[in-house]
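Participant: Here you go, sequence then predicted model.
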Amino acid sequence: MSIPDERAAALRQKSSVSFVFVVSLGMIVVAAVRAWFIVAGMLDQLAHRTTGIDWTWTLEMPVARPSGAVSDGARVVAGTTPAVTEMVGRVQDLPASTIVLHDLSDLVTVLTAGGIAVCLLLVTRSIGDGRPFARTCSRALTTLAVIVFAGFEAAAVLQTASEMTQPSIAGALPEFLGTYTGHGGELGAPFWPLVAAAGLSALAAVFRTAAGYRDDSSGLV
């Protein structure tokens, strides 16, 4: 058996490669199931939005409790104002656009995770076959970089758009009666997907370079 064949056999026997392969398959199945539930849930919410649906929204509301109140455990620092940042309740008459944008954000996140799993599946399959520097690996890594950047950025933008289209939600709580306004921040996107995509692109370039060296040396004795 030649040295390249021995290395290929060693790669096939790596338990870590098999583990990633199995996990990737599991991620694809889970992503498909979650995508189905998200779509079904969105349709159910749209059908019952006039009668009331369970909804979670962000807000900024001061708590009517003195800072630094006496407590046996942890307490808010005196002189600061605590705030509620999330509210959960059954809400009526939410706009359809708010519901659709929110669920599309979740759906894009799940589909992005599924796309990542597919790329990892291709890479681990190629490595498991003893071809770590095949063109499939570099192409899959490049595709993975695009999926990570576009998918998570799009999900963040859709979530922000959902919050911006959400109207004020009126409610009543003990010692407070008024309108709780959803926190509609400015349209923006996270920075980390760009960093992750840049790292994956660099890794793909390494695989392409290694594949070129392999091709150049394949005819040497």
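Facilitator: Great, that's in hand. Numbers count the residues shown, from 1 in each chain.
Participant: drop to CA atoms for contacts and neighbour counts, all remaining ones
Facilitator: Noted.
Participant: any idea how far residue 7 is from residue 208?
Facilitator: 19 Å (Cα to Cα, to the nearest Å).
Participant: okay, the two: which has more neighbours?
Facilitator: residue 208 (19 against 14; other Cα atoms under 10 Å).
Participant: Check it against this one:
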Amino acid sequence: MTEKPGRQRPGGRTARNRENVLRATADLLLSEGYEQLTIARVAAAAEVAETTVYRRWPSKVHLVADALSELARVENPIPDTGTLEGDLRALLNQVITLVERPEVQRVILTVVSLAAGDDEVVRAKDAFWEARFAGATDIVNRAVARGELPPDTDPYELIEDLAAPAYFRVLITGRPLDSRLVDRSVALALNRQGIRDAAAGSDRRASPSVDG
């Protein structure tokens, strides 16, 4: 079952193995938790050799970070509603739908609690969040192209402002992730550096005056 390096075509067996490993990891992670997950169990569930897993993911932490990134990518596709506010609202609702699942909350709490002093853990966490923010920057790029945002808008800061309150409730307070939170979080993100004011001004210029 051991693979020969360099012999796999892109999109061929290597891609299938990666997909199977990440799916098996997510399934085991969500059903049984982080502590019960091992490389051996993942390899068995994915029907690949353990060496196949270790070749791409040097540790369980890296494997879990990649599996969570893939889960978020599949279940939280980057929305394209045609407006910045619509995209932010849709994105946050997707995030909330995912993190409201009890099994996902358990995993998030576990991953966040992993030793911050471990360089390997820090790199894996960075890779996970980098993957999440990389997709969300498409929202900002489209908004810049439409003239809704200035070109120097920092995508990371905008998405942080949007998602931070939801993650704070998941990780700290346990308060409900309700529609009021969505409204407040979207407003916070849009108000960042006057974004809300700029968008409102654009809407006023585009709309006919009520005074005729």
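Facilitator: Arrived safely. Not measured: the values here are computed from a predicted model.
Participant: TM-score of the superposed pair?
Facilitator: Once the chains are laid over each other, their TM-score by TM-score structural alignment, normalised by the length of the second structure reads 0.28; 94 aligned residues with a Cα RMSD of 5.2 Å.
Participant: Which strands and helices lie in contact with the longest helix seen in the second structure?
Facilitator: Determined from DSSP state H, the single longest helix within the second structure is helix 119-146. Packing contacts for helix 119-146 of the second structure, counted by 3 or more Cα pairs under 8 Å, 6 or more residues apart in numbering; DSSP states H and E, involve helix 60-75, helix 84-99, helix 155-168.
Participant: Count residues in the vicinity of residue 105 of the first structure, would you?
Facilitator: 23.
Participant: and the nearest residue to it once chain neighbours are set aside, what does it touch?
Facilitator: Among residues not flanking residue 105 of the first structure along the chain, residue 155 sits closest, at 4.4 Å (Cα to Cα, 6 or more residues apart in numbering). By Cα atoms under 8 Å, 6 or more residues apart in numbering, residue 155 of the first structure lies in contact with 104-106, 108-109.
Participant: Would you mind naming the helix or strand containing residue 45 of the first structure?
Facilitator: Assessed by DSSP states H and E, residue 45 of the first structure sits inside helix 15-48.
Participant: For the closest residue to residue 151 of the first structure other than its chain neighbours, give me its contacts.
Facilitator: Nearest-residue entry for residue 151 of the first structure: residue 112, 5.3 Å, with adjacent residues in sequence omitted and distances by Cα to Cα, 6+ apart. By Cα under 8 Å, 6+ apart, the contact list for residue 112 of the first structure reads 147-148, 151-152.
Participant: So residue 31 of the second structure sits against residue 106, correct?
Facilitator: No: contact between residue 31 of the second structure and residue 106 fails when scored by Cα atoms under 8 Å: they sit 10.2 Å apart.
Participant: if you count what's nearby, which of these two comes out ahead?
Facilitator: residue 106 (17 against 14).
Participant: Which element, helix or strand, includes the more buried one?
Facilitator: helix 102-113.
Participant: any idea of the angle that helix forms with helix 155-168?
Facilitator: Put simply, helix 102-113 of the second structure runs at 120 degrees to helix 155-168, going by axes from the mean of the first three to the mean of the last three Cα atoms, to 10 degrees.
Participant: separation between residue 108 of the first structure and residue 26 of the first structure?
Facilitator: For residue 108 of the first structure, the distance to residue 26 of the first structure - Cα to Cα - is 18 Å.
Participant: Which one's more surrounded, the two?
Facilitator: Applying other Cα under 10 Å to residue 108 of the first structure and residue 26 shows that residue 108 carries more neighbours, namely 20 against 14.
Participant: A strand includes the more buried one, no?
Facilitator: No: under the criterion used here (DSSP: H, G, I helix; E, B strand; the rest coil), residue 108 of the first structure is helix, not part of a strand.
Participant: who touches it in this structure?
Facilitator: 151-152, 154-155.
Participant: go on, residue 149 of the first structure?
Facilitator: Residue 149 of the first structure touches 193-194, 196-197, counting by Cα under 8 Å, 6+ apart.
Participant: what's the helix or strand residue 89 of the first structure falls within packed up against?
Facilitator: In this structure, residue 89 of the first structure sits in strand 83-91 according to DSSP H and E. In terms of contacts (3+ Cα pairs under 8 Å, 6+ apart), strand 83-91 of the first structure is packed against strand 53-62.
Participant: Please identify the buried residues of the strand it packs on?
Facilitator: Across strand 53-62 of the first structure, burial judged by 16 or more other Cα atoms under 10 Å covers 53, 57-59, 61.
Participant: Now do it and strand 83-91, the angle between them.
Facilitator: 160 degrees.
Participant: same for strand 53-62 of the first structure, what does it pack against?
Facilitator: Strand 53-62 of the first structure packs on strand 83-91, going by 3+ Cα pairs under 8 Å, 6+ apart.
Participant: circling back to that earlier point, mind putting the contacts of residue 155 of the first structure into JSON lines with distance to residue 32 of the first structure?
Facilitator: Output for the contacts of residue 155 of the first structure, formatted as JSON lines (distance: Cα to Cα, whole Å):
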{"residue": "104", "distance to residue 32 of the first structure": "14"}
{"residue": "105", "distance to residue 32 of the first structure": "15"}
{"residue": "106", "distance to residue 32 of the first structure": "13"}
{"residue": "108", "distance to residue 32 of the first structure": "12"}
{"residue": "109", "distance to residue 32 of the first structure": "12"}
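Participant: Identify the farthest-apart pair in those residues.
Facilitator: Pairwise distances across the contacts of residue 155 of the first structure (Cα to Cα) peak at 8.5 Å, for the pair 104 and 109.
Participant: about what we covered before: which of the contacts of residue 108 of the first structure lies closest to residue 36 of the first structure?
Facilitator: Once Cα to Cα is applied, the member of the contacts of residue 108 of the first structure that ends up nearest residue 36 of the first structure is residue 155, at 17.1 Å.
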